[in-house]
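> Could you work out the structure for the sequence below:
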Amino acid sequence: MELRQIIYFIEVAKREHVTKAAENLHVAQSAISRQISLLEAELGTSLFIREGRNVRLTHIGKIFLEHAERVVIELDKAKEKVEEYLNPEAGIIHLGFSTGLSVSTFSMMFSQFRENHPNLHVHFHQGTTPYLIKQIERGDIDIAFVAPVTSDHPVVKGDIFFTEKMLVLLPENHYLCSEPVIRIGQLKEERFVTFRSGFFIRETIEKACHQSGFQPIIAFEGEDMDTIKGLVAAGVGIAILPELAFSYNLPKDVRTKEISDPSFVRSVGVITPKKRELAPSEKLLYQFLKSFYDRLYRFQM
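Next comes the predicted model:
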């Protein structure tokens, strides 16, 4: 089995037409037909059903396509990794970024990183922490910036850079604005503007409310931090957000208050694979992240 046979097969499967595949690959139609015939002979089964000038995959052809595409992806990754090892300053970093993460310090960090490594390109993959762990498990990414940082996981290891408190965000005319510190039990009758299920902040809120003997009233659930802040300013409800989220785009008609419950603290850092080594370009980013946040929080202290 040759790589070109797999490439020809994938192109024909995508276009369902041998002539169109040949045109796109800039090879003779007869060459594609011959290589696919050799591939089918080696596998001992037909991969396509011929319907005039068109073709469509057989059942086993669909299964083979799924695995063939993985082969090509892995070969492309292998080539990319070799290029990175030869020149780590000119590679591509696939970086995960968890939804609901405060972006203020991250934007500052990333700007400095780009100044130091202008030829490195970063492709971002955003999602929940469980989603990013699956991406690492599949090999699509090797490093992800997350909050909270996962620990005791069979696939990834976590490095905590700092912790941040979560605060209550209230409309400026809310009666609880006069309180020095807020207890979760005081929020029993409040309407929450928060993240959808599956997010750490949402799970923390629900767990704390249940421990205080009530079910939180959810007025809005989404994924965008600025939308949540805006809805609180509009009087839709109250929110609980990480402290760093209040350092940017904070509406003027809101107030923040600390929470007495110690569970409203989360860790921020990165997760990386346990069973494979980071590429040189990814190591550059990893070391830069550790150094940046170490300097930042030593300065703040």
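> hey, let's count contacts and neighbours off CA atoms from now on
Will do.
> residue contacts, Phe97?
Residues counted as contacts of Phe97 (Cα atoms under 8 Å, 6 or more residues apart in numbering) are 124-127, 132, 144-146.
> what about it, which SS state?
Secondary structure assignment for Phe97 (DSSP: H, G, I helix; E, B strand; the rest coil): strand.
> ditto for Val193
strand.
> Hmm, it is touching Gly237, no?
Yes - using Cα atoms under 8 Å, Val193 is in contact with Gly237, at 5.6 Å.
> joint contacts of the two?
Counting by Cα under 8 Å, 6+ apart, the residues touching both Val193 and Gly237 are 219, 231.
> So between these two, which is more surrounded?
Val193 (27 against 23; other Cα atoms under 10 Å).
> Report the separation between the closest residue to Tyr248 other than its chain neighbours and Pro251.
Setting aside the residues directly before and after it, Tyr248 is nearest to Ser104 in space (Cα to Cα, 6 or more residues apart in numbering), at 6.7 Å. Spatial separation of Ser104 from Pro251 under the definition Cα to Cα, to the nearest Å is 16 Å.
> Lys275: what secondary structure?
Under three-state DSSP, Lys275 comes out as coil.
> ok, the nearest residue in space to it that is not next to it in sequence - contacts?
Leaving aside its chain neighbours, Lys275 sits nearest to Val155 (7.3 Å; criterion: Cα to Cα, 6+ apart). Val155 makes contact with 133, 136-137, 273-275, according to Cα under 8 Å, 6+ apart.
> this one as well, want them side by side:
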Amino acid sequence: MNLNQLYYFKKLAELEHYTQASKELFITQPSLSGAISSLEEELGITLFQRHGRNIKLSKYGKEFYQYVCLSLIELEKGIEKAKERSDSYGGVIDLGCIPTLAGDFLPKSINGFLKSIDSKTQFNVFHGMTLELIKGIESEKYDVGFCSYVENKPKLDFHPIMAQELILLVNNNHPLAEKSSICLKELSGYKLITYRQCLPIGKTIRKYLKANQLKALYAYDDEISIGGIVSTTDNAAITARTPFLHQFHDLKMITLDIPLNARLIYLVMNNNSYHTLHVKSFINYILQNECRLPE
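Reported below is the predicted structural model:
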């Protein structure tokens, strides 16, 4: 038994898919299969059982998985402590974030951390929608994420860090373009669009629309798509005020009577994961220095 076998087993147990696990481990599928077979032979037990095209942990595999996780966490703590005591300490942080933060908030936050806390840390930044990012945080693909709140995730910690204002978006030829602010109830009779209902921000906006007896076509994933539709049609849109909208020069952003804290962005982390010192330092830096919540 060697350390690689334990890491391979842990990854396969979490993904329950040989092809996907081998890709994330950067090894061939036959190499992974051989390592698991050798491990099972040495232990004298079957760790996985076939479940259609996928696999599932056996009864003994589930028990072994708990011990492997605890052992690897302690080992990683020891390695981290050794690095911390040496002069070569640095590290890599894998971040997942929604695209709307990639142009302003995240670069400023990372640069601030590098300048004031740890200039040796390297950041890998991955973009995705909230539900995709949540899966990545749960599977430990990302050390930390920045996205919307998702219910029924007891293993995750959500810390609100900023709000994105929800506005009405129209083009310059729209009948409402002369207004600087408007109430939701005044939008009755106008064609409205917004985000897909499956997205957290879509659910939030739907709540306010329903309270004002309004309906909208929920068909879009992001502000670029929404801005493009609004700029070329007579539709109005309820959307978040983000840097993506600045590329459109023929749009008018109108203030709505929706609370500023209706759309919150969260720092999200897996409270069951082991976080290295540089990950903890980055989390603490964000929570102490980069929170931008409305008063």
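> just to revisit the earlier point, with the contacts of Phe97 of the first structure in mind, which one is nearest to Arg50 of the first structure?
Using Cα to Cα, His125 is the member of the contacts of Phe97 of the first structure that sits closest to Arg50 of the first structure, with 39.2 Å.
> ok, the closest one - how many residues close by?
Using other Cα under 10 Å as the criterion, the residues surrounding His125 of the first structure number 17.
> Spell out the secondary structure type for it.
Assigned with three-state DSSP, His125 of the first structure falls in the strand class.
> could you list every residue that touches it?
Under the criterion of Cα under 8 Å, 6+ apart, the contact partners of His125 of the first structure comprise 94-97, 132.
> now Leu169 of the second structure
When contacts are counted by Cα under 8 Å, 6+ apart, Leu169 of the second structure touches 227, 230, 236-239, 251-254.
> Most neighbours of all those residues, which one?
Sorting the contacts of Leu169 of the second structure by how many neighbours each has (other Cα under 10 Å) puts Ala236 first, at 27 neighbours.
> What separation is there between the residue mapped onto that one from the first structure and Val268 of the first structure?
Structural alignment places Ala236 of the second structure opposite Ile238 in the first structure (criterion: TM-score structural alignment). Between Ile238 of the first structure and Val268 of the first structure the distance, using Cα to Cα, works out to 24 Å.
> Can you tell me how far the residue lying closest to Leu260 of the second structure once chain neighbours are set aside is from Ala240 of the second structure?
Counting by Cα to Cα, 6+ apart, the nearest residue to Leu260 of the second structure once its immediate chain neighbours are dropped is Glu165, at 5.5 Å. For Glu165 of the second structure, the distance to Ala240 of the second structure (Cα to Cα) stands at 6 Å.
> out of the two, which sits in the more crowded spot?
Neighbours per residue, other Cα under 10 Å: of Glu165 of the second structure and Ala240, the larger number sits with Ala240, 24 against 18.
> The residue nearest to that one when sequence neighbours are not counted - how many residues pack around it?
Leaving aside its sequence neighbours, Ala240 of the second structure sits nearest to Leu166 (Cα to Cα, 6+ apart; 4.5 Å). The number of residues packed around Leu166 of the second structure, counting by other Cα under 10 Å, is 24.
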